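>>> Next come a sequence and a model predicted from it.
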Amino acid sequence: MPLRSDHTYGILSSLLCGLLLFSTLATAQPRYARADSMAHALKGAPLHDLYGLAQQLTLGLTMEEEKFRAIYTWTVQNLKNDTQLYTRTMNARKRLAHQPERLQAWNRRMQPKVWDQLLHKKKTLCTGYAYFLSYLAEQVDITCVPVAGYSRTSKNNVGGAGLVNHHWNAVHLNGVWYLCDPTWSSGLYRLWGKDDFQDPYFLMDPHHFVLTHYPVDTAWLLVEDPRSLQSFLDAPLVYPAGQREGLMPLRPQGFWVR
């Protein structure tokens, strides 16, 4: 049976709309698609020329945020966690927790070893992630500073007096300071030993970031009404899945162990 002209027009219109919708979906790209593709293209690049690496990662990218994203993604996906060094570091921090001068001296002795291990084996821990990211960003004139402080997981800094156990970064983009954690973004803070890019820790809202990170220098909280260290340590623990969804705990604000 022949189709009526209005019926034919309706079918063609539907097909055209479908094609346009498909075209729109097919060409839609995530916010950082270009930057991430630059990082993926240079996967496994050597570390003998960090200035050259930074220039390659940001080639053709014009926005500061895109440039930093490319450097961040490469750092997260190419550096691996050094489990032995992590264990040694945590043991030293616990052993010297009440001897700050000896702990600082130990840190100074370890810094060259950490950097050497990073450059030659691409293995490191949070300090290496933070300083490496900072150095690469500086090669393209982006201000990025390592931040030392307390991080909370199910095994660390839950109540008690607290232990400085982590490094992350603050980065200055387009006149605004942001926070990020390349170690946690790598998915390796649980020592999984595999790539598992946790995107929420890239330029996370400071009000969410402070649920699991508390800097020694409270200026890096980047919030107008900062909480105290003790309230941070005593607060309910928010897991990565909750932070990924932007959840904020309301009550209780603290907990007690009986």
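Right, received. Where do you want to start?
>>> From here on, just use CA atoms for contacts and neighbour counts.
Will do.
>>> what about the helices in the chain?
For the chain, the helices defined by DSSP state H cover 5-27, 33-41, 50-57, 64-78, 83-95, 100-121, 126-138, 182-185, 206-209, 229-234, 240-244.
>>> For those, state which one has the densest average packing.
Sort these by mean neighbour count, taking mean count of other C-alpha atoms under 10 Å, and helix 182-185 sits at the top with a mean of 26.
>>> which secondary structure elements does that helix contact?
helix 64-78, helix 126-138, strand 166-173 (3 or more C-alpha pairs under 8 Å, 6 or more residues apart in numbering; DSSP states H and E).
>>> Okay, buried residues for the last one please.
By that I understand strand 166-173. The neighbour-count check on strand 166-173 (16 or more other C-alpha atoms under 10 Å) flags 166, 167, 168, 169, 170, 171, 172 as buried.
>>> count of neighbours near the nearest residue to the fifth one once chain neighbours are set aside?
Right, the one you point to is residue 170. Counting by C-alpha to C-alpha, 6 or more residues apart in numbering, residue 170 lies nearest to residue 179, which is 4.6 Å off, once chain neighbours are set aside. Number of residues near residue 179 (other C-alpha atoms under 10 Å) recorded here: 23.
>>> give the contact list for residue 179.
By C-alpha atoms under 8 Å, 6 or more residues apart in numbering, the contact list for residue 179 reads 168, 169, 170, 171, 201, 202, 203, 204, 205, 206, 209.
>>> Residue 72 too?
Contacts of residue 72 (C-alpha under 8 Å, 6+ apart): 133, 182.
>>> can you check residue 211 too?
For residue 211, the residues meeting the contact criterion (C-alpha under 8 Å, 6+ apart) are 232, 237, 238.
>>> how does it look with 10 Å?
By C-alpha atoms under 10 Å, 6 or more residues apart in numbering, the contact list for residue 211 reads 151, 152, 232, 233, 235, 236, 237, 238, 239, 243, 248, 249.
>>> go on, residue 157?
Shown in contact with residue 157 (C-alpha under 10 Å, 6+ apart): 150, 151, 163, 164, 165, 212, 232, 233, 234, 237.
>>> Of the contacts of residue 179, which is the nearest to residue 221?
Checking the contacts of residue 179 against residue 221 by C-alpha to C-alpha gives residue 206 as the nearest, at 6.6 Å.
>>> okay but that closest one is in contact with residue 213, surely?
Yes - contact criterion C-alpha atoms under 10 Å: residue 206 and residue 213 qualify, at 9.4 Å.
>>> hmm, back to that, ok, which of the helices of the chain comes nearest residue 254?
Across these, residue 254 has its closest neighbour in helix 229-234 (5.0 Å, C-alpha to C-alpha).
>>> now that closest one: how far from the chain's centre is it?
Relative to its chain's centre, helix 229-234 lies at 22 Å (C-alpha atoms, centre = their mean, to the nearest Å).
>>> And for stretch 163-179?
10 Å.
>>> Ends of it, what's the gap?
Counting by C-alpha to C-alpha, to the nearest Å, you get 20 Å between the two ends of stretch 163-179.
>>> try this one next to it:
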Amino acid sequence: MATGKGYRQTYRRKPPKNKKSFPSVWLLLGMLFGVFLLNKPLFSRFISNDNLTAFTTTVLEKNFLPTSVVLTERISNPVAGNPKILPLTESDPLDKLAASLDYRGSSVEELAKILTPLASTESGKARLAYAWITQHIAYDVEALKRDRRELDLSTTGVLTSRMTICSGYANLYQSLAKAMGLKSVIVEGYAKGPSYLVGQDQDINHAWNGVKIDGTWYLLDATWGAGAIENDQFVAKFNPYYFATPPDQLIYSHFPAESQWQLLPTVYTRAAFDQFPDLSAPFFRDRLQLLSHQDNRTISANGQSEIRLNTPDNILIAAQLLDKTGSKLDQSYTFVQKQGQQAIVRASFPSVGEYELIIFSKKREEETYHQAVKYDIKAVAPGEAFPLIYGSFADKNAYLETPLTKSLPVNQASYFQLKVNGANKVIVVNQDTNQITELTPSSSFFIGSVVINPGKIIVAAQFPGNDQYWTLLEYN
């Protein structure tokens, strides 16, 4: 059973180096090949584990949630607060202060006496308790292998061992908040993750908290705020998103057993929760909107799926396809491009079967992509792979109309049509035969028919103020 967010993947790439041009047309070939080597693909097939945090999971076994120590007050008709009015920031100074307080005792009362004077408001006290727990208590991965009856999830046990599972986090937060003068409850329910079985999980698998601030209630999850599990090891990574998470966002991943703790004007059923797409924190941080595929599970009848999202101008999108074993497929089975503020994510499936499509987002100035959306897809027919996208394709805001298949018919003419904003020239190059065809500008597109001979086909563009050609696409 999942008690932490499913997958988070990171892509890193070095910016292409500048390369000066040569006046001779015949030397252009050499220059281009140098560019092709410098402009490495955004989605390289050879990314090592040193360069990315592949898939991050926090998983508990079924029926693992110990309920005997989960004692909480019954609240009737809690009123939801507005997270936007809390006087806190994403990188609040209280978070660093909490990280620096290395209390080594085992008493909640002692810890509360240390923390309480450091915050003058209820929101500050609630945040300080969250920040201390999430930055000083580790997730107990080994607990997954032990009998749950052996676990000490009391506040004394958690503070002594400095590790626990979701129930221990929730117990500690409730007790610490109470000792600091706040009212808090433990919320039990279901959390989505890699092992969550839609429509089949009947047993509660997670616990989080509600806290009352200035008369209204807010939701938080100290387990998910503390970090995640990578390769069976807990990796501490403080995440402020899971403090006072807006209820209309948390409902995509957390379903409380008591519907009142949805804190929403419209109450959702478990069946509706199961059908929600799996949205992660970056989806909301980057202000993405789904324009299609509002359900988690989709069926591809023609070997391909196309998902559309609305994205701000400064947000870039990437995608990764996995087979039913969780293995990553070649990047040519996904194709992402933007058309204005609309991101179009295409996935193609090499064979009939079950797949996961993960969509990532990042701000343009950031180096790494983070999981934003995950879909389960059943392909009932195979599809063709897409051309390989290079980093400059997204950087230069290019958009490809055709051809959208990786393999081009040999000894036949293929029609190219693509938009490359601000480009002077766009060329199609056969790296094996040294054949170069310049596409013709037409309105906002570059178009042209190219007879395809055997070899690797590259599409590249040249921009004002720089003789360098930037590699955009690669075909067979």
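Noted; the coordinates are in hand. Since this is a predicted model, take the numbers as computed values, not measurements.
>>> Distance to residue 7 of structure 1 added to the helices and strands packed on helix 182-185 of structure 1, as CSV?
Compiled in CSV, those are given as follows (distance: least, C-alpha to C-alpha, whole Å):
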stretch, distance to residue 7 of structure 1
helix 64-78, 48
helix 126-138, 59
strand 166-173, 55
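>>> Which of those sits closest to residue 187 of structure 1?
Set against residue 187 of structure 1 and scored by C-alpha to C-alpha, those come closest in helix 64-78, at 8.6 Å.
>>> what's the mean deviation for the closest one versus structure 2?
Following superposition, helix 64-78 of structure 1 is found to deviate from structure 2 by 0.6 Å on average (mean C-alpha distance after the TM-score superposition for structure 1).
>>> Onto which residues of structure 2 does that helix map?
Under TM-score structural alignment, helix 64-78 of structure 1 corresponds to residues 122-136 of structure 2.
>>> residue in structure 2 matching residue 168 of structure 1?
In structure 2, the residue matched to residue 168 of structure 1 (TM-score structural alignment) is residue 208.
>>> Do a quick rundown of the helices in the stretch 351-476 of structure 2.
Using DSSP state H, counting those that start in this stretch, the helices of the stretch 351-476 of structure 2 run over 391-395.
>>> you'd agree residue 116 of structure 1 is up against residue 47?
No - look at residue 116 of structure 1 against residue 47 with C-alpha under 10 Å: they stay out of range, at 11.0 Å.
>>> Find residues that contact each of those two.
Jointly contacting residue 116 of structure 1 and residue 47 under the rule C-alpha under 10 Å, 6+ apart are residue 122.
>>> if we can go back for a sec, now the common contact residues for residue 206 and residue 213 of structure 1.
Here residue 206 of structure 1 and residue 213 have residue 221 as joint contacts, going by C-alpha under 10 Å, 6+ apart.
>>> re earlier: format the helices of structure 1 as CSV; extra columns: distance to residue 222 of structure 1.
Below are the helices of structure 1 laid out as CSV (distance: least, C-alpha to C-alpha, whole Å):
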stretch, distance to residue 222 of structure 1
helix 5-27, 36
helix 33-41, 26
helix 50-57, 27
helix 64-78, 18
helix 83-95, 26
helix 100-121, 26
helix 126-138, 18
helix 182-185, 18
helix 206-209, 6
helix 229-234, 14
helix 240-244, 17
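>>> so which of those gets nearest residue 156 of structure 1?
Taking those one by one with C-alpha to C-alpha, helix 229-234 is closest: 9.5 Å.
>>> Can you give me the neighbour number for residue 258 of structure 2?
Residue 258 of structure 2 has 10 neighbouring residues, counting by other C-alpha under 10 Å.
>>> Trace it over to structure 1, please.
In structure 1, residue 258 of structure 2 lands on residue 217 (TM-score structural alignment).
>>> residues contacting the residue nearest to residue 64 of structure 1 when sequence neighbours are not counted?
Closest residue in space to residue 64 of structure 1, ignoring its immediate chain neighbours: residue 173 at 6.1 Å, by C-alpha to C-alpha, 6+ apart. Going by C-alpha under 10 Å, 6+ apart, residue 173 of structure 1 touches 63, 64, 65, 68, 142, 143, 144.
>>> coming back round to it: please point out which of the contacts of residue 211 of structure 1 structure 2 shares.
Among the contacts of residue 211 of structure 1, the ones still in contact in structure 2 (both residues aligned by TM-score structural alignment, their matches' C-alpha atoms under 10 Å) are 151, 152, 232, 233, 235, 236, 237, 238, 239.
>>> Which of these sits closest to residue 122 of structure 1?
For these, the residue nearest residue 122 of structure 1 by C-alpha to C-alpha is residue 151; the value is 23.2 Å.
>>> Tell me the spacing between the counterpart of that closest one in structure 2 and residue 221 of structure 2.
Applying TM-score structural alignment, one finds that residue 151 of structure 1 aligns to residue 191 in structure 2. If you measure residue 191 of structure 2 against residue 221 of structure 2 using C-alpha to C-alpha, the figure is 11 Å.
>>> So those two - more neighbours on which side?
Just comparing residue 191 of structure 2 and residue 221: by other C-alpha under 10 Å the higher neighbour count belongs to residue 221, 31 against 23.
>>> To which residue of structure 1 is the more buried one aligned?
Checking TM-score structural alignment: residue 221 of structure 2 goes with residue 181.
>>> Repeat that for residue 242 of structure 2.
Using TM-score structural alignment, residue 242 of structure 2 lines up with residue 201 in structure 1.
>>> how about its match, what does it touch?
Shown in contact with residue 201 of structure 1 (C-alpha under 10 Å, 6+ apart): 168, 179-186, 208-209, 240, 243-244.
>>> change it to 7 Å
By C-alpha atoms under 7 Å, 6 or more residues apart in numbering, residue 201 of structure 1 lies in contact with 180, 181, 184, 185.
>>> Then residue 132 of structure 2?
By C-alpha under 7 Å, 6+ apart, the contact set of residue 132 of structure 2 is 98, 99.
>>> That one and residue 402 of structure 2: what is the separation?
In terms of C-alpha to C-alpha, residue 132 of structure 2 sits 53 Å off from residue 402 of structure 2.
>>> same check, this time on residue 175 of structure 2
Taking C-alpha to C-alpha as the measure, residue 175 of structure 2 and residue 402 of structure 2 are separated by 60 Å.
>>> Now check structure 2 for the residue matching residue 42 of structure 1.
For residue 42 of structure 1, the aligned residue in structure 2 is residue 101 (criterion: TM-score structural alignment).
>>> excluding its backbone neighbours, what's nearest that match?
Among residues not flanking residue 101 of structure 2 along the chain, residue 132 sits closest, at 7.7 Å (C-alpha to C-alpha, 6+ apart).
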